[in-house]
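Participant: Pasting the sequence and the predicted model now:
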Amino acid sequence: MKKELATALNTYLANMGVMYIKLHNLHWNVVGSDFKQVHEYLETLYDAMAGVLDEVAELLKMQGEQPLASLKDYLAAASIQELPSAELRSREVLRIVQADLTLLRDQAQQIRADAAADDVYAVVSMMEDHLAQYNKTLWFVEAMQK
């Protein structure tokens, strides 16, 4: 695996790590008339994110690379930003989730293309699975905002 691809995967891992914590923050701090639905949906998202974090880190290890594994490293590498701990209306929460998932989807698309160019098919396969999940999740999040 080329160093550039490993770096891209670590940045992706960092974004997912920050997103995992951010989803908890949003889950705990969402308010509004549809609180229950959004609160429960956010839990399904961070539960799924935990598995994806592990999957990407293990892929890096299998490729002989060191995955980022600390919050300090995640924050230094991530483009997804933390949020302060504060109540947010459910529509704002969904807008934030949509923006961050779009960033992750776009990042997975680029990683998939780079991995295909380098014939790293384990990464291509994983990113295709991730892209399918991002597209479905974004459809849900967009529908919830209508």
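Facilitator: That came through, no problem.
Participant: For the rest of this, base every contact and every neighbour count on C-alpha atoms.
Facilitator: Will do.
Participant: Quickly find the element holding the residue nearest the centre of the chain.
Facilitator: Closest residue to the average C-alpha location of the chain: Met16 at 3.7 Å, with C-alpha atoms, centre = their mean. If you go by DSSP states H and E, Met16 is part of helix 3-29.
Participant: And the next helix or strand past that helix?
Facilitator: strand 30-31.
Participant: Which residue is most remote from the mean position of this protein?
Facilitator: Largest centroid distance in the chain under C-alpha atoms, centre = their mean is Ser33 at 26.6 Å.
Participant: next up, a second structure to put side by side with the first:
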Amino acid sequence: MKIDIGISQEQRQAIAKGLSRVLADEYTLYLKTHNFHWNVTGPMFNTLHLMFEGQYTESATAVDQIAERIRALGYPAPGSYKQYAELSQIEEEPGVPEWKDMVVQLVGGHETVARTAREVFQQAEQADDEATADLLTQRMQLHEKTAWMLRSLLE
């Protein structure tokens, strides 16, 4: 059935493609944060263990919202590790770094999601896609704030 929501097929396709990159970044960051939650040690254990749990829980909700927006635009949402690895700008961590490196990596991950969201926001804005723009604004705010909070642990 034809989708007639006031956004052209070409614009919907471009936005969905961009949102797929946001989804891949968000999901990769979710996995990394969950890994660090399980494996953090050291003097900051309790603080980071709880902080990471809050962060990955929030990301789990976000990936669903992003994927559902892609579907509402009429395109399939990526859903495999292979697709995420191809689309994400966030590097996976194969080992268990010490807590400070975990924090540094997560700062970088949150900043990456914010940058990707900002790129896609411009496409959504040009297409008058307020729903996607709102979703991306929320993601940018959250990731910029989280990056700031994590950076503060290192100062």
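Facilitator: Everything's here; your move. This structure is a prediction, so every number in the text was calculated from the model and none was measured.
Participant: Superposed, what's their TM-score?
Facilitator: Put the two chains on top of each other and the TM-score (TM-score structural alignment, normalised by the length of the first structure) is 0.93; 145 aligned residues with a C-alpha RMSD of 1.2 Å.
Participant: before we move on, back to that, give the equivalent position in the second structure for the residue farthest from the centre of the first structure.
Facilitator: Counting by TM-score structural alignment, Ser33 of the first structure corresponds to Pro43 in the second structure.
Participant: Same question for Ala77 of the first structure.
Facilitator: Under TM-score structural alignment, Ala77 of the first structure pairs with Leu87 in the second structure.
Participant: what's the burial count for that match?
Facilitator: 19 (other C-alpha atoms under 10 Å).
Participant: That one contacts Arg21, correct?
Facilitator: Yes: with contact defined as C-alpha atoms under 8 Å, Leu87 of the second structure reaches Arg21; the gap is 5.3 Å.
Participant: In three-state terms, label the match of Ser33 of the first structure for me.
Facilitator: coil (DSSP: H, G, I helix; E, B strand; the rest coil).
Participant: how near is it to Lys100 of the second structure?
Facilitator: 11 Å (C-alpha to C-alpha, to the nearest Å).
Participant: Repeat that for Phe121 of the second structure.
Facilitator: For Phe121 of the second structure, the distance to Lys100 of the second structure - C-alpha to C-alpha - is 32 Å.
Participant: When these two are compared, which one has more neighbours?
Facilitator: Phe121 (24 against 15).
Participant: May I ask which helix or strand encompasses that one?
Facilitator: Counting by DSSP H and E, Phe121 of the second structure is found in helix 99-126.
Participant: corresponding residues in the first structure for that helix?
Facilitator: The aligned range for helix 99-126 of the second structure is 90-117, by TM-score structural alignment.
Participant: Would you mark the buried spots in that stretch?
Facilitator: Buried residues in stretch 90-117 of the first structure, counted by 16 or more other C-alpha atoms under 10 Å: 90-91, 93-94, 96-98, 100-105, 107-109, 111-112, 114-115.
Participant: distance from stretch 7-18 of the first structure to the second structure after superposition?
Facilitator: Overlaying the second structure shows stretch 7-18 of the first structure at a mean distance of 1.0 Å from the equivalent residues (mean C-alpha distance after the TM-score superposition for the first structure).
Participant: looking at the second structure, where would I find the counterpart of that stretch?
Facilitator: Under the criterion TM-score structural alignment, stretch 7-18 of the first structure matches residues 17-28.
Participant: now what about that stretch, what contacts it?
Facilitator: 59-60, 62-63, 66-67, 70, 77-78, 83-85, 87-92, 109, 112-113, 116-117, 119-120 (C-alpha atoms under 8 Å, 6 or more residues apart in numbering).
Participant: Sitting in helices, which of those do you find?
Facilitator: 59-60, 62-63, 66-67, 70, 83-85, 87, 109, 112-113, 116-117, 119-120 (DSSP state H).
Participant: distance of Ser59 of the second structure from Ala127 of the second structure?
Facilitator: From Ser59 of the second structure to Ala127 of the second structure the distance is 26 Å (C-alpha to C-alpha).
Participant: between these two, who's got more neighbours?
Facilitator: Neighbour totals were compared for Ser59 of the second structure and Ala127, and Ser59 leads with 24 against 19 (other C-alpha under 10 Å).
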